[in-house]
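> With the sequence up front, the predicted model follows.
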Amino acid sequence: MSGLVIEVSVTPSYRIDESNDSESRYVFSYTVTVQNKSPHSVQLMARYWKITQGSGDCQEVRGKGVVGQQPLIGPGQSFRYTSRAILQTPVGVMEGAYTLLDTSTQRAFEVVISPFRLAAPMQLH
């Protein structure tokens, strides 16, 4: 797959308004930007996430596309979306991969998403 350069960046955010410490419910949103720095269009076909709680428990999520879409991303374009994860611990880690399709060759390829930390801010009482 020479010439295909896809960059994925993630910005997580703690959702204090949706979280509840006494119920062990910690909600995080994360905004993902997929940048196509390739000369060809690509289509985001599937996602895989591994979510590791602070307790060490893991959950895997697989599915078609992202947020109900399988976006086509043209050369030099980017696609941005926001989703969320609900943890039972105030800290965790997410990592994963996207399966994309090179529309010029109809070949699928994978882009790894580096681990990123989900952490609620420490609150003093």
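It's in. Numbers count the residues shown, from 1 in each chain.
> C-alpha only now, for contacts and for neighbours.
Noted.
> For the chain, which residue occupies the most central location?
With distances taken as CA atoms, centre = their mean, V32 lies nearest the centre of the chain, 5.7 Å away.
> ok, second structure coming up, stack it against the first:
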Amino acid sequence: QSSPQEERYVFAYTVTIRNLGRTQVQLLGRYWLITNGHGRETEVQGEGVVGEQPHIPAGGEYQYTSGAVIETPLGTMQGHYAMIDVNGAPFTIEIPVFRLAVPTLIH
């Protein structure tokens, strides 16, 4: 839970990954660069997402919700997913920067 007095802001985000290719893929890992409103950067990386390494069929999608905690009411996230195709060949999906903001902060 967020606590502005303790400089703790909790954000939830939902990601949908759509496989627009012709073969199944698997998400193996993630990397996030989280930047707070003062420019302080935190790197987060690990296997899978929310404890899973999902297989996403051709034409299918995978959705998950997770969270981030930063010290300011405004920040950003960006990163990438480490994936493999049906033949085991690795590739990366870039995640463009998106904003974390307390809803009442920005009109």
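In hand now; what should we look at? Everything numeric in this text was worked out from a predicted model, so none of it was measured.
> follow-up on the earlier one: the residue nearest to the centre of structure 1 contacts S9, correct?
Yes: between V32 of structure 1 and S9 there is a contact under CA atoms under 8 Å: 5.7 Å.
> can you give me the strands for structure 2?
For structure 2, the strands defined by DSSP state E occupy 9-18, 25-36, 41-47, 55-56, 61-70, 74-85, 90-101.
> What are the neighbouring residues in contact with the aligned partner of V44 of structure 2 in structure 1?
Correspondence of V44 of structure 2 to structure 1, assessed by TM-score structural alignment: V61. Applying CA atoms under 8 Å, 6 or more residues apart in numbering to V61 of structure 1 gives the contacts 47-50.
> go with 10 Å
Taking CA atoms under 10 Å, 6 or more residues apart in numbering, we find V61 of structure 1 in contact with 47-51, 96.
> Show me the subset of those residues that structure 2 keeps too.
Contacts conserved in structure 2 for the contacts of V61 of structure 1, counting by both residues aligned by TM-score structural alignment, their matches' CA atoms under 10 Å: 47-51, 96.
> Format the residues you listed as TSV; extra columns: distance to Y26 of structure 1.
Output for the kept ones among the contacts of V61 of structure 1, formatted as TSV (distance: CA to CA, whole Å):
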residue	distance to Y26 of structure 1
R47	22
Y48	21
W49	18
K50	17
I51	13
G96	20
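> Pick the one among these closest to R25 of structure 1.
Of all the kept ones among the contacts of V61 of structure 1, I51 has the smallest distance to R25 of structure 1: 14.7 Å, by CA to CA.
> Make sure the closest one is actually in contact with T89.
No: counting by CA atoms under 10 Å, T89 is not a contact partner of I51 of structure 1; they are 11.5 Å apart.
> I'd like to know how many residues surround the alignment partner in structure 1 of E71 of structure 2.
In structure 1, E71 of structure 2 lines up with Q88, judged by TM-score structural alignment. Neighbour count of Q88 of structure 1, defined by other CA atoms under 10 Å: 18.
> Any figure for the gap between H80 of structure 2 and Y9 of structure 2?
Going from H80 of structure 2 to Y9 of structure 2 by CA to CA, to the nearest Å gives 23 Å.
> And the two? Which one has more around it.
Higher neighbour count among H80 of structure 2 and Y9: Y9, with 21 against 16, using other CA under 10 Å.
> so that one makes contact with V102?
Yes: using CA under 10 Å, Y9 of structure 2 makes contact with V102 at a distance of 8.1 Å.
> what residues do the two have in common as contacts?
2, 72-75.
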